[in-house]
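Peer 1: sequence and computational prediction follow.
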Amino acid sequence: METVDVSPQYKATSLSALSPTASHIACLSGARLQIRSLATFELDRDIPLPPSHDLRRSQIAWSPPSTSPTGAPTPPQRLSALPPRSHRFLVADDDTTRVYDLRDEKWNAVINNGSGGMGKNINVEFGRDENEVLVWSDFASRVIVWSLKTGRTVEIRDPKFSGKESRGWGYRHCDEEQDVCGRGSVLALLCRSSGVDTLMLLAPGTYAVIKRVELVTQDAQGIRWSRDGRWLAVWDAASVGYGLSIYTADGHLYRTISREPSNELNEWGIEGLGIKMVQWIPGNEWLAVGGWDRRVRMLSTKTFAPVVYLDHTTQISIPSASVYVEQVDARGFRSFEFAQQPATPPKAPAEKNDTGLMKQGIGIMALNKDGTICATRDDSTPTTVWIWDLCSLQPRTIIILHSPIKALQWHPSYPSHLLIQSTHDSPTLYLYTANPSSSSTSPTTNSATGPPSILSLSDSFTKPAGSAPAKWTAGWLNTAADKKPTMVVGHQQGYIFVWPEGKDQVLRFEGQEGDESDDSLYDILTGRTPVPPLRDSVKRRSRGSKDSGEDVDDIRVETVQGLDSMGNFEDTFREKRGARSRGSRGRSRLDESGLDEMF
């Protein structure tokens, strides 16, 4: 691995959010909402929040990616040349939601909870696209869909969950060619009324009820669309047994799946707990179901019958897999050693009045981009990572860390890069790089892979002020496959960017200050990368929200006219010429010469 590059530390509070396309990061710094470009690492927006905003109970969300550079519809000839971007972002507290737009600093929308008496705003998300906002009220009373175009609302009663982490709701996935903007089409929402679980299928845009389905579950715990939008998986609570239902896209029950007969019956003839997590595997061929019995079942999407079992044993004796154990010496130096088999991973420590039953089952499961490698953690052995090759259907590498594992994240573009985060008191991360043969589509006999690299970032961080311990977070940026991987690491008072394999060498246009694209001049001139749109030559700073702080049960959208018919985007020649001929009226004949189409 090359030398690790680290950016300077930026101030923030414990709240920050990356845009889905990794073009910007939003964070709260004191009483200000700051938007920083991840191409130039400069502040694009610095928005002061009103004193009435509750900073301790705030949340930030980004809109789904959109290809529209302005508020107006994009001309068809320009649509394919523009990369998707998340243009809108929101900050919300218990009573008020404020929405802003990167393309227009004077545009903002304010959604006030009013005096409806339905509780506080427990969760706020963007809807199908950047023009919809979903607001969940407390006590699972309702979810309101706000339209930022018309100001109208649609109220849906009795959602079962608060909507956090997309639990209990999701938009049906669509083909990218048919739906280039937004998340998907039909909204599936899990509701519960009069003790009955109900699946609501709502039409896009109008949110009219397409179908209302009474589920066969006793206590449904979640729903999840398949990646091709053909199936909808609904799983029951673990306490009622192993129950998984597969529905078609139009709401018809296709199959109910139960566990195969087991010999692990107790004296009352009960098998134990059921499903703990469900994930669709990329490629639309398998459905992975992790259970409390420490087994991952791979179901075929043709018959929804189990085709393979991934068992996590208490003793590791797998000749085809390499086992690495982390060693920590008295000085705190960390390293990995190859372990001889059979090896026994350490079990989760038992607490007072703890039976040990709750500390078992598949608690974390992560799949790489092409669905060829799966990383899992069994809660009964929380320091152990199992990395499975789904081509050969056997473990490739087993990693035993010194501390319990907190998160497993595959890179969005690199199918061989796995980020492992544990519960360290110091910012120490582990980067596992799979053998290139493991990401192929055919089985391989040579599965030898080395131990993960250890990234110690203690020297790059300033410890948070106060006596509270640091709460470390880490995650990949959604960078393109031709760019070197980048991750963001932070605590409750700051964050940094880390390039584990070094930075990209980038050439830029002369005078192209503040451009959001990191593409090289070579890629642009050869046609591999579309020409990035240029900003106005004079960079404006935000003057903050125009919210007056009044309590109204309505939405206010403020727009400022003044964008020209071309969407306020000029090519390179117009940008330079405009700086020399400021104050002149009208347009030159060169504007229609077609020079803007050369690149």
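Peer 2: That came in fine, so what should we check first? Numbers count the residues shown, from 1 in each chain.
Peer 1: can we go C-alpha only for contacts and neighbour counts from here?
Peer 2: Noted.
Peer 1: residue ranges for the helices of the protein, please.
Peer 2: Listed in chain order, the helices of the chain (DSSP state H) span residues 76-79, 521-525, 572-580.
Peer 1: so residue 18 touches residue 35, yeah?
Peer 2: No: under the criterion of CA atoms under 8 Å, residue 18 is not in contact with residue 35, lying 9.7 Å apart.
Peer 1: between those two, which contacts overlap?
Peer 2: Shared contacts of residue 18 and residue 35 (CA atoms under 8 Å, 6 or more residues apart in numbering): 24, 25, 26.
Peer 1: this is the other structure I want to compare:
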Amino acid sequence: MDLTSSFTYTVNCAPQVSGSGRYIAYVTGHQLIVRSTSTLATKRIITLPGDFARRALIIRWDKCIPDSSEQRLAVATADEVRTFSIDNGGNGERIEDTGREGATILPGKEEIANVEWWSCRYSSEESNGNNDSQIVRLAVFSRAALKTSIWSSDGLELEIASPKIASTLKGCSRGFSVLTRPYSSDIVQSLQLESLAISREKKLVRSMTLHGCLDVKDAKWSRTGNWLATIDTPAMGYRVSVWGADGTLVHTYHGINQDLVEDGELGAQTIEWIEKDDREYLLIGDMQEQVIVLDALTYQPTAVIKHGSLIETENEIPIWIEDTSSTHGLSYRTVTNPFYPPRTAKEYGMDLVEVSRDHSLLATQVASMPYTVFIWSLDGQNTTLLTCITHSSPINDLTWNPDSSALLILPTEGGIIGVWNRNSPGAPVLKELTLISPDFGNLHSAEWISPTQFLFYDSRSFALGQLIEDYPHDSYPSREGSPALLQDDDTNVRDLVNGVQQSEWAEDPDLIGMDDTFHRLSVKPT
């Protein structure tokens, strides 16, 4: 694993990677910086108002149309959102990008909790059915759960009252759904944005009332959009319900051992949909520290994944532990089974349930054994424990690569990051981040940029990592911390790598135009 040098960013405003993976944006000082992820060369420097830059909390790229010629992003404070574009629009874009100042959205008195792009392509009557047009929308969620406001170039288009969660429901790619509670029942409000773009009518496409649910804690659409799974409050016991797209309650699952479920102590905690061999399954993680694989057709468990305090398998599997005694730096070493993972007292439940993009692998972490990552093979009908990896501190986050079988592992302490790869025959990789900077602290999060590259950051700094064992390109390590890969899109990168310092990897701000996604839109609510 190779690591770049680190960059500092404004506290509380985490850096974000664009939908195409080509750029990374962050705020530092009074500037919004956009860099190339392949070379770290600066692509844009946008000077922000001083007070706005100091209060910046959220950066969001528009990832709804990743192959769009225009790369849009939004920066938000607690009471204001500014939108920008780093490329000219095209391909029938409705919004012309001719301005030089960021568009401003002022949602009112409500504090902003989250911002999401809701852009889409659509077929207009003039395009003869070709998806050559786009419409850009931005959803702003209020922190007090009062409303979700949807903005576009026309101003405030739509408001959804009383969102329970400050984000859209995951799963379905047909549109966007928000879980709300405007009255005494939970309601899922769904929007088909392509239809909304064509008709220009400011109304919801579908509204589903979840009758019989006391207080829904989580909801997820299946990938096909045919089913919605919900978890009710533990006060109702073990209740996982499956709903049809028309709002019909299809089935309610109460767990394997219903007699053991009393007063909600052993209720469900997490749900994830997977699809194997054209068949859908629902993964249910519960307080008994087990993951139930439920067939969405028969509503019967096909497999139960249990996390025991003793790891002992008939087939020898690799068991890795963090080696803190090595004189050659941090690494993993193997131990033989039977193996007893470190435990904590009187804590139970599923902390992390992460499924790979192709639904073939599952990574889990349980509350009673927070130091250990369990990695399983999934095929719908059967599950197999592939390996477990134990660390000296609890696990903070697990992230699968969307294009491979690599898993990022982030322990909460020690300033380290681990990578496990099913296709790599050797040991998992463990890297100490103090090699980049002695000030690099415990990681907050990480995300994949490409099959071999990832972003990671702590409370004030970020850097990029590169997996190099299977990488065919030549590296150019003239300067410590320089990018390992040289891309053709920056012809001057060799000169930059040879002699230019981090602070100089920039263009003159006065020479760089700042495009306006919403064409100088500045709208105050009436």
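Peer 2: On my side now, so go ahead. Values in this document were obtained by computation on a predicted structure and should not be read as measured data.
Peer 1: picking that back up, list just the nearest of the shared contacts of residue 18 and residue 35 of structure 1 to residue 46 of structure 1.
Peer 2: Using CA to CA, residue 26 comes nearest to residue 46 of structure 1 of these, at 9.9 Å.
Peer 1: the closest one: what's it in contact with?
Peer 2: Shown in contact with residue 26 of structure 1 (CA under 8 Å, 6+ apart): 16, 17, 18, 19, 33, 34, 35, 36, 60.
Peer 1: tell me, how many residues neighbour the closest residue to it other than its chain neighbours?
Peer 2: Using CA to CA, 6 or more residues apart in numbering and skipping residues adjacent in sequence, the residue nearest residue 26 of structure 1 is residue 35, 4.6 Å away. The number of residues packed near residue 35 of structure 1 is 23, by other CA atoms under 10 Å.
Peer 1: residue 62 of structure 1 versus residue 35 of structure 1, what's the distance?
Peer 2: For residue 35 of structure 1, the distance to residue 62 of structure 1 equals 11 Å [CA to CA, to the nearest Å].
Peer 1: with residue 470 of structure 1 instead?
Peer 2: Residue 470 of structure 1 sits 26 Å away from residue 62 of structure 1, going by CA to CA.
Peer 1: so between the two, which is more surrounded?
Peer 2: Comparing residue 470 of structure 1 with residue 62 by other CA under 10 Å, the one with more neighbours is residue 62, at 24 against 18.
Peer 1: what does the more buried one correspond to in structure 2?
Peer 2: In structure 2, the residue matched to residue 62 of structure 1 (TM-score structural alignment) is residue 61.
Peer 1: what sits against its match?
Peer 2: Counting by CA under 8 Å, 6+ apart, residue 61 of structure 2 makes contact with 16, 17, 18, 19, 71, 72, 73, 74, 117.
Peer 1: so which of the residues you listed sit within strands?
Peer 2: Using DSSP state E, the members of the contacts of residue 61 of structure 2 that fall within strands are 16, 17, 72, 73, 74, 117.
Peer 1: just give me the match in structure 1 for the fourth one.
Peer 2: Residue 73 of structure 2 is assigned residue 89 in structure 1 as its aligned equivalent, the criterion being TM-score structural alignment.
Peer 1: how close does the nearest residue to its match once chain neighbours are set aside sit to residue 129 of structure 1?
Peer 2: With CA to CA, 6+ apart as the criterion, residue 89 of structure 1 has its nearest non-adjacent residue at 4.4 Å, and that residue is residue 62. Distance of residue 62 of structure 1 to residue 129 of structure 1, computed by CA to CA: 10 Å.
Peer 1: same check on residue 237 of structure 1?
Peer 2: Distance from residue 237 of structure 1 to residue 129 of structure 1, by CA to CA: 31 Å.
Peer 1: next one: residue 542 of structure 1
Peer 2: According to CA to CA, residue 542 of structure 1 stands 24 Å off from residue 129 of structure 1.
Peer 1: for residue 214 of structure 1, same thing?
Peer 2: 28 Å.
Peer 1: these two: who's more crowded?
Peer 2: residue 129 (19 against 14).
Peer 1: the more buried one contacts residue 86, correct?
Peer 2: No: shown here, residue 129 of structure 1 and residue 86 do not form a contact pair, counting by CA under 8 Å, at 9.7 Å.
Peer 1: could you tell me which residues touch both of those two?
Peer 2: Common contacts of residue 129 of structure 1 and residue 86 (CA under 8 Å, 6+ apart): 63, 64, 65, 66.
Peer 1: export those residues to CSV and tack on distance to residue 261 of structure 1?
Peer 2: Output for those, formatted as CSV (distance: CA to CA, whole Å):
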residue, distance to residue 261 of structure 1
63, 46
64, 44
65, 46
66, 48
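Peer 1: by neighbours, which of these wins?
Peer 2: Going by other CA under 10 Å, residue 63 tops those with 26 neighbours.
Peer 1: and it, how far from residue 102 of structure 1?
Peer 2: Distance from residue 63 of structure 1 to residue 102 of structure 1, counting by CA to CA: 11 Å.
Peer 1: mutual contacts of these two, please.
Peer 2: The contact lists of residue 63 of structure 1 and residue 102 share 87, 88, where a contact means CA under 8 Å, 6+ apart.
Peer 1: count the neighbours of the equivalent of residue 340 of structure 1 over in structure 2 for me.
Peer 2: Matched by TM-score structural alignment, residue 340 of structure 1 corresponds to residue 336 in structure 2. The burial count assigned to residue 336 of structure 2 is 12, neighbours taken as other CA under 10 Å.
Peer 1: was I right about residue 336 of structure 2 contacting residue 319?
Peer 2: Yes: the criterion here is CA under 8 Å, and residue 336 of structure 2 meets it with residue 319 at 6.7 Å.
Peer 1: can you tell me the closest non-neighbouring residue to residue 9 of structure 1?
Peer 2: Residue 9 of structure 1 sits nearest to residue 496 (CA to CA, 6+ apart), 4.9 Å away.
Peer 1: test my guess that the one you found contacts residue 8.
Peer 2: Yes: with contacts counted by CA under 8 Å, residue 496 of structure 1 reaches residue 8, the gap being 6.1 Å.
Peer 1: who has more neighbours out of these two?
Peer 2: More crowded of residue 496 of structure 1 and residue 8, by other CA under 10 Å: residue 496, with 19 against 12.
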